[in-house]
Structures are given as structure tokens and as C-alpha cells.
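[1] Sequence and computational prediction follow.
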Amino acid sequence: MDTWLIVLLVLAVIVILIIINGILNMRNVKSLPEEEFKKDLRKVQLIDLREKEKYEYGHIIGARNIPLMNLQQRIGSIRKDQPVYLYDQTGRLSIRAAKVLKKKGHKDVYMLKNGISKWTGKIKSKTR
């Protein structure tokens, strides 16, 4: 019985730490629903964090492709005086990218809630 109690306590601590980590990561970026995200697309730096193949298959019009794997090398091309709008397939990469951008001094960083997988707006594609 004591062993099960210890196992349950350890699992509870792990779950709490995972939740706290998620909350801290979300502080780096404000998640915007699609309608709010669409409003200012012409006034922001719109970045698609997916790999090139997925970007070419279909991306939000005006988006620049900077895969998360290349963000560190290309961060100098992202202006600090303009808002940065990030998106990927589901939103997970955007949280990581926002953390990197914030560390480098970017103040206005936003992400598309739920990523492009739920996007209903216009898409630009080489294959369509």
C-alpha cells in the first residue's frame, strides 16, 4: 500500500510540473483565434514554422516560411519593431518559436490558436 501511495504522489508531481511548464511557455506568446489573427495580417510579420514541403502544399497568403529548425540562423531577418504572427500545423511549434523570439528581444509575438489545421481563410499553394 505504501508503494502505491508513493507512486501516485510521484505521478501527481509529474503532472503538476507538466501543467506548470505549459503555463509558463504560454506566457511567451498570446494565442489568437482565427478572426483576430486575420485582422492585421498586412501589418505584421507572418511566419509559417512548418517544413518547406508543408508550406508549399498550402500556407496563409503573405506568410514567410522559416521552419523552426532554421529559426536561430534566420532570426536576424525578423524585425523587432513589428509584431510577429506565428503559425504551424497545430500550435506546438509556435510556442517554442515564441520563446526563442522573446529571448532575442521581440516584444509583440502572437500565434494562431490551433494552428493552420483549423484555418478557414484563404490558402496559397503550388499544388492547388
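    Thanks, I have it.
[2] When you work out contacts or count neighbours from here on, use the C-alpha atoms and nothing else.
    Fine.
[3] most centrally placed residue in this protein?
    residue 94 (1.2 Å; CA atoms, centre = their mean).
[4] residue contacts, that one?
    With contact taken as CA atoms under 8 Å, 6 or more residues apart in numbering, residue 94 is in contact with 49, 86, 87, 88, 111.
[5] Whichever of those residues end up buried, select them in PyMOL.
    The buried residues among the contacts of residue 94 can be selected in PyMOL (16 or more other CA atoms under 10 Å) with this line:
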select buried, resi 49+86+87+88+111
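[6] If we only consider the contacts of residue 94, which is nearest to residue 13?
    Ranking those by separation from residue 13, with CA to CA as the measure, puts residue 111 on top at 29.2 Å.
[7] Now stretch 93-113: buried residues?
    Applying a neighbour-count criterion of 16+ other CA under 10 Å, the buried positions in stretch 93-113 are 93-95, 97-101, 106-113.
[8] Out of the residues you listed, list just those in strands.
    Using DSSP state E to define strands, the subset of these located there is 109, 110, 111, 112.
[9] Please pull up the helix or strand immediately following the longest helix along the chain.
    Taking DSSP state H as the assignment, the helix of the chain that covers the most residues is helix 2-26. Moving toward the C-terminus from helix 2-26, the next helix or strand (DSSP states H and E) is strand 30-32.
[10] one more structure, for comparison:
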Amino acid sequence: MAGFFNRFVDRSSDEVSVDTVDAAIATGSHTILDVRELDEWQDGHIAEAIHIPLGELDLRLQELPQDKPVYTICHSGKRSLVAVDILTSGGRSDAKSMAGGMVAWASSGKPYV
């Protein structure tokens, strides 16, 4: 039972940095999945990202390419961790969340549209 609760305490192994995501975009090595709501997406997003709101993700898993690992993104990094759980439950073992979300991305001066 302790292992179950530890998963909610320390999720650092499920996260990657803004710079790691930026490098993945540059090489095209990963699918970038933005799980924010439409209004958040429209306010600004990473150009290379695929948009599937978190509430729709479990029904739209088949839309994600299977040949690349996935980095998930949200506003602050919390919903993207939930997205990692959904992807894992759907059979993927290659999903990670971008720590800090779009707040961290924008604070780092990275481009978005």
C-alpha cells in the first residue's frame, strides 16, 4: 500500500525538463501532447504540439503516433501527470510530463504560438 501512496508524493521520475522537451522538438524524437482545455490552447501553445484535452484523452488514445515516446504538457504540470497515468493505463510505457507546464515553458523564453 505504501508504494501506491508514494506514487502521488514523488512523481519526479515521470517528469522531464523544459530543455529536454525543447531538445526533443528540435530532433523530432517525441510526440508533444498538450492536454489543456481549448481556451488555454488558443491562448498560446507549442507549435509542434498535438492538442487533446485531458477529459477526452482516454477516448482518443489512438490518435497519438505509436512510433515515438510522448511528452505531455498542461498549464502547470499537474494535469500532464494525470495524462501520463492515462497513457500508461492505455498500454504506453513511454510517456513523461513536462515539469512546470506552459508556465515554465514561457518563463524560460521558449517560443509558442
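    Cool, the structure landed. Computed from a prediction, not measured in an experiment: that's the story for all the values here.
[11] Please state their TM-score.
    TM-score of the superposed chains, computed with TM-score structural alignment, normalised by the length of structure 2, equals 0.83; 107 aligned residues with a CA RMSD of 2.3 Å.
[12] if we can go back for a sec, identify the residues contacting the longest helix of structure 1?
    Under the contact criterion CA under 8 Å, 6+ apart, helix 2-26 of structure 1 has outside partners 95, 96, 99.
[13] so which of the contacts of residue 94 of structure 1 comes closest to residue 121 of structure 1?
    Closest to residue 121 of structure 1 out of the contacts of residue 94 of structure 1 is residue 87 (13.5 Å), distances taken as CA to CA.
[14] For residue 73 of structure 2, which non-adjacent residue is closest in space?
    With CA to CA, 6 or more residues apart in numbering as the measure, residue 34 is the residue that lies nearest to residue 73 of structure 2, at 4.7 Å, once sequence neighbours are left out.
[15] Can you tell me what that neighbour aligns to in structure 1?
    Alignment note: residue 34 of structure 2 maps to residue 48 in structure 1; criterion TM-score structural alignment.
[16] got it, and residue 60 of structure 2?
    Under the alignment (TM-score structural alignment), residue 60 of structure 2 pairs with residue 74 in structure 1.
[17] try residue 93 of structure 2
    Using TM-score structural alignment to pair residues, one finds that residue 93 of structure 2 aligns to residue 107 in structure 1.
[18] quick one: contacts for its match?
    80, 83.
[19] quick revisit: okay, the contacts of helix 2-26 of structure 1 in a markdown table with distance to residue 68 of structure 1 next?
    As requested, the contacts of helix 2-26 of structure 1 are exported to a markdown table (distance: CA to CA, whole Å):
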| residue | distance to residue 68 of structure 1 |
| --- | --- |
| 95 | 11 |
| 96 | 8 |
| 99 | 11 |
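[20] Those in helices, which ones?
    Among these, the members falling in helices (DSSP H) are 95, 96, 99.
[21] And the last one, how close does it get to residue 77 of structure 1?
    Right, the one you point to is residue 99 of structure 1. Here the criterion is CA to CA, to the nearest Å. By it, residue 99 of structure 1 lies 17 Å from residue 77 of structure 1.
[22] can you check the second one too?
    As judged by CA to CA, residue 96 of structure 1 and residue 77 of structure 1 stand 18 Å apart.
[23] Please apply the same query to residue 40 of structure 1.
    20 Å.
[24] which of these two has more neighbours?
    Here residue 40 of structure 1 and residue 77 are compared on neighbour count by other CA atoms under 10 Å; more neighbours surround residue 40, at 13 against 8.
[25] And the more buried one, what's its match in structure 2?
    Per TM-score structural alignment, the equivalent position to residue 40 of structure 1 in structure 2 is residue 24.
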